[in-house]
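In: predicted coordinates and the sequence they were generated for:
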Amino acid sequence: MAVDVKYTAEALATGGGREGHAKTKDGSLDLTLAPPKELGGSGDGVNPEQLFATGWAACFLGAMKKVAGDDYDTTDASIGVKVGLGADDDGGFGLTAEIEVVLPKLEQASGEELAEKAHAFCPYSKATSGNIDVKLTVSQD
């Protein structure tokens, strides 16, 4: 699939990877990285899964508002993304994801329809399609 690139984000990680430092080239993000306590780390920093979940949530919300157009009321909509990290069957690590779409102004069926459209449109969802298990849920609250 060809992509006509309009913007490129640049970031650099240094130190120990999950325990080190990361920053964007433009300086808008400058973060201390630390593994979560659940993985034996200090938890005194940000981890890659948090960054991925945050980016995906923002991207998904933007994609949903774009595909909604004037057909769906996305007022007060929110997206929650959980990214799980754990051992996979190959002895390495893998990711899982849960996307919770909250659409207070839509009935369940309309919300599910919109969420599926957004999931097909969102670049993060496209990038992970077929690569990780993703659970998509829709609610009004």
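Out: Received, thanks. Being a predicted model, the structure only gives us computed values, none of them experimental.
In: could you use CA atoms for every contact and neighbour count after this?
Out: Noted.
In: so how far is Lys66 from Leu114?
Out: Here the criterion is Cα to Cα, to the nearest Å. By it, Leu114 lies 10 Å from Lys66.
In: ok, and here's another one to check against it:
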Amino acid sequence: MESTKKNLYTADATAVGGRSGHVRSATGVVDLEMSVPEGLGGKKGATNPEELFAAGYASCFQQALLVIAQRAGDKLDPATEVKCGVTLFQEGEGYGLSAVLDIDLKAFDRDKTIDMVRQAHKICPYSVGTRGNMEVELKVQGETIPVAPEENAGVAEKGGVAA
């Protein structure tokens, strides 16, 4: 069986000093001081891996919503928001992450919004990459929507579109 995988883009970044160090992307666009989160004793004015992950996931998920809307012949309201909260937790000796995505499409009714969010969750590269590895909660305007176990676990659906 021949693979249809086609690499579209690779981002490169280098970290020095861990959580109390510095990150820089190969392009130089990302060039940031890192710190343990301020609430855990870190310094003000620096970012952390969870904050960067949340920003990337929110942006990527919104792009997946744009793709889903376009496929259906719809257009998203320019004020559409995707908020992402990423939680760092400790469980025994290990650490983990969980995420909550809260989506407000502004212009669509609740049922259509829920359907679009579920479709976006199937194709968003962050959702696909975390599936089966971390808990992701989906919300629409602050209200949790049910997610079937297979939507958060297992191998990603084949044939998804990079968003």
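Out: That came in fine, so what should we check first? Predicted model, so just to flag it, every value in this text is computed and none were measured.
In: TM-score for these two?
Out: TM-score of the superposed chains, computed with TM-score structural alignment, normalised by the length of the first structure, equals 0.91; 138 aligned residues with a Cα RMSD of 1.7 Å.
In: hang on, the earlier thing: with neighbour numbers in mind, choose between Leu114 and Lys66 of the first structure.
Out: Leu114 (23 against 13; other Cα atoms under 10 Å).
In: the second structure: which residue goes with the more buried one?
Out: Here Leu114 of the first structure is matched to Met116 in the second structure, going by TM-score structural alignment.
In: in the second structure, what residue corresponds to Ala68 of the first structure?
Out: Using TM-score structural alignment, Ala68 of the first structure lines up with Ala69 in the second structure.
In: what is the neighbour count of that match?
Out: The burial count for Ala69 of the second structure: 16, using other Cα under 10 Å.
In: could you look up the SS state of it?
Out: Per DSSP: H, G, I helix; E, B strand; the rest coil, the local secondary structure of Ala69 of the second structure is helix.
In: Glu93 of the second structure versus the residue nearest to the spatial centre of the second structure, what's the distance?
Out: Nearest to the mean C-alpha position of the second structure, counting by Cα atoms, centre = their mean, stands Tyr57 at 2.0 Å. To Glu93 of the second structure, Tyr57 of the second structure is 26 Å away according to Cα to Cα.
In: how about the strands of the second structure, start to end?
Out: Using DSSP state E, the strands of the second structure run over residues 13-16, 22-25, 31-33, 81-91, 94-104, 136-140, 143-144.
In: just the buried residues of the second one, please?
Out: Applying a neighbour-count criterion of 16 or more other Cα atoms under 10 Å, one finds 22-24 buried in strand 22-25 of the second structure.
In: tell me which other helices or strands it touches.
Out: Here strand 22-25 of the second structure touches strand 13-16, strand 31-33, going by 3 or more Cα pairs under 8 Å, 6 or more residues apart in numbering; DSSP states H and E.
In: good, wrapping up.
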